[in-house]
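[1] Got a predicted structure plus its sequence, pasted below:
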Amino acid sequence: MDSQMELAFEKSKSGDKEERFEAYQTILEATDQKVDWAYEVWDQLLEDLTHKDNHQRSRAAQYLANLAKSDPEIRMMNDFPLLWEVTKDEKFVTARHSLQSIWKVGIAGTPQRERLMEYMVERFKGTDEKNYTLIRNDILQNMRNLYDHYNEESIKQTALDLIETVDDQKYKKKYLGIWK
């Protein structure tokens, strides 16, 4: 990892709000492509998933999701449950940001996509969570993102099957809108 990226990781944890956001953007942009330094930050990011600062947890989850494509050892298969936990964070904004980026794990490979789909399907079925309609929306958007990436009919069919289980017509219509 070059010194500029090291500095971005440092700044994403400290400095003023503007500096942190700039560093966050830099890291997300860099990790949008495969990088050869993922394991230099991997363990620290795993640790940060349980950091006392919810912003740190959120950033760590988003960075890890982005780094899944740069994981030739496929560590994500073992670490995914830790990442998934952040999608249920006590701070809803942290949970939501993590959930909205977790689809990127699914573009890392077939085993990762299958694991992610299992977790999302199971989570969609629950209605005891606070804000479950927003969570369902994010899950369906994640499936849409995966479908757009892979153009795999089974992903779309899974999403449509889940939407069929929704009783509330207002939400059913909203969820179907993701697939138009």
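    Now that the structure is in, tell me what you want to look at. Numbering: from 1, shown residues only.
[2] going forward, measure contacts and count neighbours with C-alpha atoms only.
    Noted.
[3] Where is the longest helix in the protein?
    Identified as the longest helix of the chain according to DSSP state H is helix 132-150.
[4] Take this one as well and set it beside the first:
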Amino acid sequence: MEQQIQRYFDGLESPDKQIQYESFTSIMAITEKEVDWAYEIWDELLKGLTDPNNHTRSRAAQFLSQLAISDPENRILDDFPALWEVTKDPKFVTARHALQAVWRVGLAGDEQQGLVVDHLADRFKNCTAEKNHTLIRFDIIQGLRKLFDETKEMKIKQIALDLIGLEEDSKYEKKYKAVWKNV
């Protein structure tokens, strides 16, 4: 791993919030494209998914989601349940950050895409008893839209539209439909 990238990971632990933020945004930007150092940090990120610190859990989930495209061994397929668990974190902001990032796993291949879409669809259908379920549903619809925008897979669009059709509250149905406007 390049020294600068290691400095970014080190910066996440800085007491200075600005350094933490700059390090986080730099890592997120770098990992939008495939990198060759994913496995150097992979196990540490996996451990981070269950760290007592919610910021660590959130970052680990977001970074692993980003790094799925840099995973030629397809480790994410085995590690996905641990990543998915963070989308249900007791700390809602942590869960939401993980849920908003998990769609990127679907960019890693057909199997990963199926796994992500299936989990998102199931969560949409079964989250009504959860607190803030309308935000969860919105994040799912947005994640599916982002995945569609990257892949142009029409089945993703159809699944999203079918899910929106399940919404019984017209206010939220309209809000979810707006995400898919202009497609």
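    Received, thanks. This structure is a prediction, so every number in the text was calculated from the model and none was measured.
[5] still on that earlier bit, buried set for the longest helix of the first structure?
    Going by neighbour count (16 or more other Cα atoms under 10 Å), the buried part of helix 132-150 of the first structure is 135-147.
[6] Mind putting the residues you listed into CSV with distance to E85 of the first structure?
    Shown next, in CSV, are the buried residues of helix 132-150 of the first structure (distance: Cα to Cα, whole Å):
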residue, distance to E85 of the first structure
I135, 14
R136, 16
N137, 18
D138, 15
I139, 15
L140, 18
Q141, 19
N142, 17
M143, 19
R144, 22
N145, 21
L146, 20
Y147, 24
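[7] Please report the distance of the spatially most central residue of the first structure from E18 of the first structure.
    For the first structure, the residue sitting closest to the mean C-alpha position, by Cα atoms, centre = their mean, is I102 at 1.5 Å. Distance, I102 of the first structure to E18 of the first structure, using Cα to Cα, to the nearest Å: 25 Å.
[8] do I155 of the first structure as well
    Going from I155 of the first structure to E18 of the first structure by Cα to Cα gives 38 Å.
[9] again with N54 of the first structure
    From N54 of the first structure to E18 of the first structure the distance is 17 Å (Cα to Cα).
[10] Of the two, give the one with the bigger neighbour count.
    Between N54 of the first structure and E18, counted using other Cα atoms under 10 Å, the more crowded position is N54 (20 against 11).
[11] OK, contacts around the closest residue to the more buried one other than its chain neighbours?
    Leaving aside its sequence neighbours, N54 of the first structure sits nearest to T94 (Cα to Cα, 6 or more residues apart in numbering; 6.3 Å). T94 of the first structure makes contact with 54-55, 57-58, 86-87 under the criterion Cα atoms under 8 Å, 6 or more residues apart in numbering.
[12] which among the residues you listed gets closest to L176 of the first structure?
    T87 (22.8 Å; Cα to Cα).
[13] That closest one maps to what in the second structure?
    Aligned by TM-score structural alignment, T87 of the first structure pairs with T87 of the second structure.
[14] neighbours around the residue nearest to its match when sequence neighbours are not counted, how many?
    Using Cα to Cα, 6+ apart and skipping the chain neighbours, the partner closest in space to T87 of the second structure is A95 (4.1 Å). Taking other Cα under 10 Å as the criterion, the count of residues near A95 of the second structure is 21.
[15] What strand or helix carries the residue nearest to N54 of the first structure?
    helix 92-101 (DSSP states H and E).
[16] related to what we said a few turns ago, compile the contacts of T94 of the first structure into JSON lines and extend it with columns for distance to Y171 of the first structure and secondary structure.
    Output for the contacts of T94 of the first structure, formatted as JSON lines (distance: Cα to Cα, whole Å; DSSP: H, G, I helix; E, B strand; the rest coil):
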{"residue": "N54", "distance to Y171 of the first structure": "29", "secondary structure": "helix"}
{"residue": "H55", "distance to Y171 of the first structure": "30", "secondary structure": "helix"}
{"residue": "R57", "distance to Y171 of the first structure": "30", "secondary structure": "helix"}
{"residue": "S58", "distance to Y171 of the first structure": "27", "secondary structure": "helix"}
{"residue": "V86", "distance to Y171 of the first structure": "25", "secondary structure": "helix"}
{"residue": "T87", "distance to Y171 of the first structure": "21", "secondary structure": "coil"}
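[17] distance of V121 of the first structure from Q169 of the first structure?
    20 Å.
[18] W180 of the second structure is in contact with R145, isn't it?
    Yes. Using Cα atoms under 8 Å, W180 of the second structure is in contact with R145, at 6.8 Å.
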